[in-house]
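J.: show me the folded form of this:
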Amino acid sequence: MSKIFKQLRSRHPFSLVVVGVLLSIVVVLGLRGFWISSASAAQWQSATRVVPEALVARAIASNSSLTSKDPPLDISNVKVMVLGQQAPLYVFDFNTPKLCGAAGCLYVVYAQQGESYQLVLSLYLNRNLPKGIPLIALKDVEQGSKPCLAISQRVSNSNQLSSLLYCEQGNRYQRVNESFSSL
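T.: Modelled structure (predicted):
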């Protein structure tokens, strides 16, 4: 290998710079795949099949303010994505326009605390993302006792993607970092 580099350096002094840049790009792109853990492959499922019905009912009651004139949310339409295995996080998508607005739709995250569940994050997110970009995924970083969450969002009126990092601080998740990339 060192013979190849010596030959390149003697014939084309700038070729080592080009090779270094290309290797850096390959490494960065390869590491980008490791940025989000294997849990990013988690799929949205019917909440009543995945989590206890009591948690689904609590999530609906705690996160919607429907009046008595509004029909109740259909519990069978609520979707959940389970992130993690040892201390799973339950991400709820209520799958209804009633919990959506100009900022996006309401997503809430619950974590199990002993025998009960606690709301740890509540956000309005726009699910309109490029194919292959997960809305919410686990990040291979831990702060506290739970892994951090990577959340992707399009930046309004631009060709940029915002990557938000939320980590456990106390008994809630807080935003700790934001980075931008071009689409």
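
J.: C-alpha only now, for contacts and for neighbours.
T.: Fine.

J.: give me the contact list for the host helix or strand of Phe92.
T.: Per DSSP states H and E, Phe92 falls inside strand 89-93. Strand 89-93 is contacted by residues 47, 59, 78-83, 105-112 when judged by CA atoms under 8 Å, 6 or more residues apart in numbering.

J.: likewise for stretch 165-183?
T.: Contacts for stretch 165-183 (CA under 8 Å, 6+ apart): 119-121, 142-151, 159-164.

J.: continuing past the strand holding Phe92, what's the next helix or strand?
T.: Taking DSSP H and E, what comes next after strand 89-93 is strand 100-101.

J.: one more sequence to fold, the one below, so I can look at both together:
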Amino acid sequence: MTRAHLPIHSPAQDDALIAQLLGRLSAAGLRRTLATRAVLGVFLARPTLALTHSQVAALLKARGCHVDRVTVYRLLDRFVSADVLARHTDDERQWRFTLVAEGVRGLPDAPRSASPQLHCRVCRRDLPVSTDEAAVHAAFNGLLLALAREGHAVEQVQLHLHGRCADCARRDESGSTTIERTSR
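T.: Next up is the predicted model:
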């Protein structure tokens, strides 16, 4: 499988990551079809981008891999179920998908948890929140403990922050630093 070198990983780590992701897909019952490998390749080539269904379909087409939209939708959903991709809703209420790699998943105490992510609304990258891992773990574990005391059984944890990454925030120093509250 051809792919761009993943950031922060050596080629050997890249190969181990790919084997791990393919193992998750196999364990979830997905066959290693051309479409499955091609969709995985799209995310391996862009590990920090959050892509929509349409963007994935367009990137597949640009690579010369013609996969119908229904297959793309089904594969992305199955990749999420297999913990290969994380899904979140962006500011325009579109689903976006990002690669979930074991080395950046974090929060091992939480069931089916992906590492906290910051979605940059300017450059559209999803970046792991890893500034102070101990504080992030403590906050999540405190939340899970509080929910457990109330009798809740948490099955999946996703923390996705929306804003501007450090690079984009530096470029736009005049931007607001207030937190916008949205209700859904």
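
J.: quick check: TM-score for this pair?
T.: Once superposed, chain against chain, the TM-score is 0.31 (TM-score structural alignment, normalised by the length of structure 1); 105 aligned residues with a CA RMSD of 5.8 Å.

J.: out of the contacts of strand 89-93 of structure 1, which are buried?
T.: Neighbour-count burial (16 or more other CA atoms under 10 Å) is assigned, among the contacts of strand 89-93 of structure 1, to 47, 59, 78-83, 105-111.

J.: among those, which one lies nearest to Val21 of structure 1?
T.: Among these, Leu83 lies closest to Val21 of structure 1 (CA to CA), at 35.5 Å.

J.: now the closest one: how far from Leu22 of structure 1?
T.: 34 Å (CA to CA, to the nearest Å).

J.: hang on, the earlier thing: which among the contacts of stretch 165-183 of structure 1 count as buried?
T.: Buried, going by 16+ other CA under 10 Å: 119-121, 146-151, 161-164, out of the contacts of stretch 165-183 of structure 1.

J.: strands - which of those land there?
T.: Secondary structure assignment by DSSP state E places 119-121, 146-151, 161-164 of these in strands.

J.: pick out the most distant pair among the residues you listed.
T.: Spatial extent of those (CA to CA) is set by the pair Leu119 and Leu161 at 26.6 Å.

J.: which two in the contacts of strand 89-93 of structure 1 are spaced the farthest apart?
T.: Farthest apart among those - using CA to CA - are Cys105 and Gln112, which lie 23.3 Å from each other.

J.: quick one: buried residues of stretch 17-30 of structure 1?
T.: Buried, per 16+ other CA under 10 Å, within stretch 17-30 of structure 1: nothing.

J.: the strands in structure 1, which residues?
T.: Under DSSP E, structure 1 gives strands at 45-46, 79-83, 89-93, 100-101, 104-113, 116-125, 136-143, 146-154, 160-169, 172-182.

J.: so can I have CSV of these showing distance to Lys3 of structure 1?
T.: Formatted as CSV, these follow (distance: least, CA to CA, whole Å):
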stretch, distance to Lys3 of structure 1
strand 45-46, 55
strand 79-83, 48
strand 89-93, 52
strand 100-101, 61
strand 104-113, 55
strand 116-125, 53
strand 136-143, 38
strand 146-154, 43
strand 160-169, 42
strand 172-182, 38
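
J.: distance of Leu127 of structure 2 from His160 of structure 2?
T.: Distance from Leu127 of structure 2 to His160 of structure 2, by CA to CA: 10 Å.

J.: kindly report the same for Ser54 of structure 2.
T.: Relative to His160 of structure 2, and taking CA to CA, Ser54 of structure 2 is found at 21 Å.

J.: where along structure 2 do the helices fall?
T.: 11-27, 34-45, 53-62, 69-81, 102-105, 133-149, 166-171 (DSSP state H).

J.: out of these, flag the one nearest Cys120 of structure 2.
T.: Here helix 166-171 is closest among these (CA to CA), at 8.0 Å.

J.: just the buried positions in the closest one, please.
T.: Of the residues in helix 166-171 of structure 2, those buried (16+ other CA under 10 Å) are Ala169.

J.: other SSEs contacting it?
T.: On a contact count with 3 or more CA pairs under 8 Å, 6 or more residues apart in numbering; DSSP states H and E, helix 166-171 of structure 2 meets no helix or strand.
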